[in-house]
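Undergrad: Here's a sequence, model it:
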Amino acid sequence: MSKPTHGHCLSAAVSALLLLVIADVSARPGMDQGRSSSVSVSASASAENKQPIYPDATRKAPAPSASSPRMTAKVQALRDEFKRQDALGRADVYPQLRASADAILADRSISAYERAVANMVGGFAADRVDDPVVIDYLTRAVEADALDNDDHFQSMLMLAQALSKTDPAKALALLERFESQTRTHDPTVWLIKGNVLNAMGRYRQSIVAIQQAIARFGAADGDKKRGGELLLASVYISAGQMGEADTLIDAMLAERGSDSEGMALLVMAYLSNGKDPAKAVALGDKVLAKNPGNAPLRLTLAQIYVRGRLVDQAIALMDELNAAGRLDDGGRQALLGMASDAFEGPSAPAAKFADALLATNPGDAALKARITELRKASRP
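TA: Model (predicted):
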């Protein structure tokens, strides 16, 4: 199994494409468009004029409660801080946001509503930097049952997404509760459900859910529909339905062949399936042909080939990048890290790859030292 430190770039790419792109619940009108659930009179008046995200929800939202005017101001300041920091889209700003949420949570006198808001914001901030503690924050926010419907159900949906990575059975139960209580027909929810069912190995049900979502997306949802198609192709491959996967992939290539990142992930899906590496290489060749001069794509595919132990294909891409002056120290370290993960014990392919990688920069002492370690572990 890959170590997170070395395989992070690929696992993060999978998460970004098959979860965030296809099922982004981060719009959060309650946070990003200036709506507030604060108990202030102005906020209440504003809330009356907005359209609810879940108009058919069966849940009756509780009235927000305040422990003191001072804490009401702090909670509103936390919301405002979130809007400012989240708009920046920088990972370095979220720890401070969480610190502000934690400072409110440390006050034992706060109301259930104020505690729920602080946990919700802390959870959203943790999600932005892929911190597993997001589950703890959002679990407390949802279980408090103190937020308005929009914030409560958005928190529930993001919690289900976070749980899908660690506890898909629990995520599925939460999604079914979400569907029952919101009575929503949002196809995005079906994509999340399809991804969870896929993680549980329930491929037939996953395929049905994803197909329904794709059919319901409109013209304005092109990115989500595309993400759904990529997810569906991946599930087909996992289920061993290679004919369906090939047909869908060919259609995607013909319609929008420049989606290099998504297609690279499908190359990895073919290799992970382990049944037909030739299909992975054939798809990789098609994607490369449609993306000439795309160095990041070539590096990503080289890593995928190393992960799949297709050393000759990885070396060819690595040498191509090096000849063009597009293989820097970071790229070499990424390839070496992937090789360290992929090959355990004596292995002639690993030794061959190590030799080829060193040849790209024989004067790099640090690289040579790390490759020497790999060689010792990999010589047959």
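
Undergrad: alpha carbons only for contacts and neighbour counts from here, please
TA: Fine.

Undergrad: Count the residues that sit near Leu336.
TA: 24 (other CA atoms under 10 Å).

Undergrad: any idea which element it lies in?
TA: helix 329-342 (DSSP states H and E).

Undergrad: Would you do the same for the sequence below? I want to compare the two.
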Amino acid sequence: MNKQPTRNSTLLAAAIGAVLVFGAVSQATAQTASERSAQRRAARESNKTAGAPAKVENQYPNATRTAPEAKASSKGGAKLQKMMDAFDKEKAADARAQADAIIADTSLNAYERSFAAQIGFQVAYDADDNKAAMEYLKKAIEINGLDNNSHFDRMFVLAQLQLQEEQYAESLVTIDRFLNESKSTKPEHLIIKGNVLYRLERYPEAATVIKQAIDASPEPKPEWQNLLMATYVEGNQGAEAAKIAEQIAAKNPNDKRAQMNVAAVYSQADMLDKAAAVLEKMRAAGQFTEDKDYRQLYSTYLNLEGKEKQAASVITEGLEKGILKPDYQAYVALAQSYYFSEQAGKSIDAYKKAAPLAPDGETYLNLARVLWSEDRIPEAKEAAKQAIAKGVKKPDDAKKILALKGK
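TA: This is a model prediction of the structure:
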């Protein structure tokens, strides 16, 4: 009978959790304060003159859409003015009710109704009613009365909100329509499509679009690069992901998150030796300040052949510094690290700390086996008793130890 626990059956295969930071969808998809003020000023001027708002730069010069004449009538202008007065005075309920009335009034022109839908959107968005906000945006687009800048801006915001609300298929339809009709090639627009494709797990397509956005930007945002890196990871392109992670880390040598990302990418690409090297450099620089930092490194070592001694050193340091939580996982990893680096005495000590914290009696049984291998029969029997009491898959293994000769 094999007295000793085998490496394959007992070695802690701790999961190495990636810490990649994806490009999150910003909550700030609605108008900024300055945009809102500009819109109000334009509305006031429009209402005063009953003509179109002052011309601004065309943000979509290549658009296939012919912009309609944006003009308020005398009848509609008065209604818009009343709605805007309520909006300016932050009377949200009144502003929204008036916006609804204008939208429903088919005797008013498309510009007036679309403009009201914009205000309805803003009121709903400010109230965190994203479902209603998206419906107002759809109405503003469908009524088709806004100038190209406003029309396409609202379409872009709708795509973002749909993405935020995890309506990925709908968001893709919207962003594709936006890009096709506006003919925009701006990186901040392309990245939304890339993000949607990523969420839809269409990784090759996502990578192509995200890379296009990054290449088109003189200063691509770090979260865009992180998104591309994550896309490569999920698409099983570990080498490509590693290149990006290395570039980001090289530019930010003191950024802990960037360095952890490199280690995570290396780990997921099965380049554990490189992951360990990055983490060791961070440990030496005093950047291990959290429990998860030590777990990341000792887990990496435990998944590398012959690195159990290094794992034990990392765990011991983390425990001594009070950073690594002294829980079951840490102690059982320490016990196994010592055992497989031929430090049986220290392994027994660690097992004695781990066993009472274990969810079942398997750790007591491993303790019994190690004690048996060291000819500490009485202690082995006591551990076997504890194993049976706590519950093991194979009670006969523990009973065999109890049947050993010796007290």
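
Undergrad: Quick check: buried residues in the helix holding Leu336 of the first structure?
TA: If you call a residue buried by 16 or more other CA atoms under 10 Å, then helix 329-342 of the first structure has these buried ones: Gly331, Arg332, Gln333, Ala334, Leu335, Leu336, Gly337, Met338, Ala339, Ser340, Asp341, Ala342.

Undergrad: Quick check: next helix or strand after it?
TA: Taking DSSP H and E, what comes next after helix 329-342 of the first structure is helix 348-359.

Undergrad: The alignment partner in the second structure of Asp250 of the first structure - nearest residue in space that isn't next to it in sequence?
TA: Matched across to the second structure, Asp250 of the first structure falls on Glu246, judged by TM-score structural alignment. Excluding its sequence neighbours, the residue lying closest to Glu246 of the second structure (CA to CA, 6 or more residues apart in numbering) is Val262, at 6.2 Å.

Undergrad: give the contact list for that neighbour.
TA: Ala242, Ala245, Glu246, Ala249, Ala275, Val278 (CA atoms under 8 Å, 6 or more residues apart in numbering).

Undergrad: before we move on, what SS does it have?
TA: helix (DSSP: H, G, I helix; E, B strand; the rest coil).

Undergrad: And it, how close does it get to Gln225 of the second structure?
TA: Relative to Gln225 of the second structure, Val262 of the second structure is positioned 13 Å away (CA to CA, to the nearest Å).

Undergrad: cool, Arg295 of the second structure as well?
TA: Taken as CA to CA, the span from Arg295 of the second structure to Gln225 of the second structure is 26 Å.

Undergrad: Next, count neighbours for the counterpart of Arg226 of the first structure in the second structure.
TA: Here Arg226 of the first structure is matched to Pro222 in the second structure, going by TM-score structural alignment. By other CA under 10 Å, 15 other residues sit near Pro222 of the second structure.

Undergrad: show me what contacts Pro222 of the second structure?
TA: Contacts of Pro222 of the second structure by CA under 8 Å, 6+ apart are Ile248.

Undergrad: Could you dump the contacts of Val262 of the second structure into CSV with secondary structure, neighbour count and distance to Glu170 of the second structure added?
TA: As requested, these are exported to CSV (DSSP: H, G, I helix; E, B strand; the rest coil; neighbours: other CA atoms under 10 Å; distance: CA to CA, whole Å):
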residue, secondary structure, neighbour count, distance to Glu170 of the second structure
Ala242, helix, 24, 32
Ala245, helix, 26, 31
Glu246, helix, 18, 35
Ala249, helix, 19, 35
Ala275, helix, 25, 39
Val278, helix, 19, 41
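
Undergrad: Now do the SS call for Ala57 of the first structure.
TA: Ala57 of the first structure ends up coil, using three-state DSSP.

Undergrad: Now do the SS call for Phe22 of the second structure.
TA: Note that with three-state DSSP, the state of Phe22 of the second structure is coil.

Undergrad: Quick check: it vs Asn195 of the second structure, distance?
TA: 9 Å.

Undergrad: of the two, who's got more company?
TA: More neighbours surround Asn195 than the other of Phe22 of the second structure and Asn195, with 29 against 17 (other CA under 10 Å).

Undergrad: Quick check: that one vs Thr231 of the second structure, distance?
TA: Taking CA to CA, one finds Asn195 of the second structure at 9 Å from Thr231 of the second structure.

Undergrad: Also Ala245 of the second structure?
TA: Ala245 of the second structure is 12 Å from Thr231 of the second structure, by CA to CA.

Undergrad: and what of Ala95 of the second structure?
TA: 43 Å.

Undergrad: likewise Phe115 of the second structure?
TA: Phe115 of the second structure is 38 Å from Thr231 of the second structure, by CA to CA.

Undergrad: Same drill for the two, tell me which one is more crowded.
TA: Thr231 (30 against 27).

Undergrad: Understood, closing this out.
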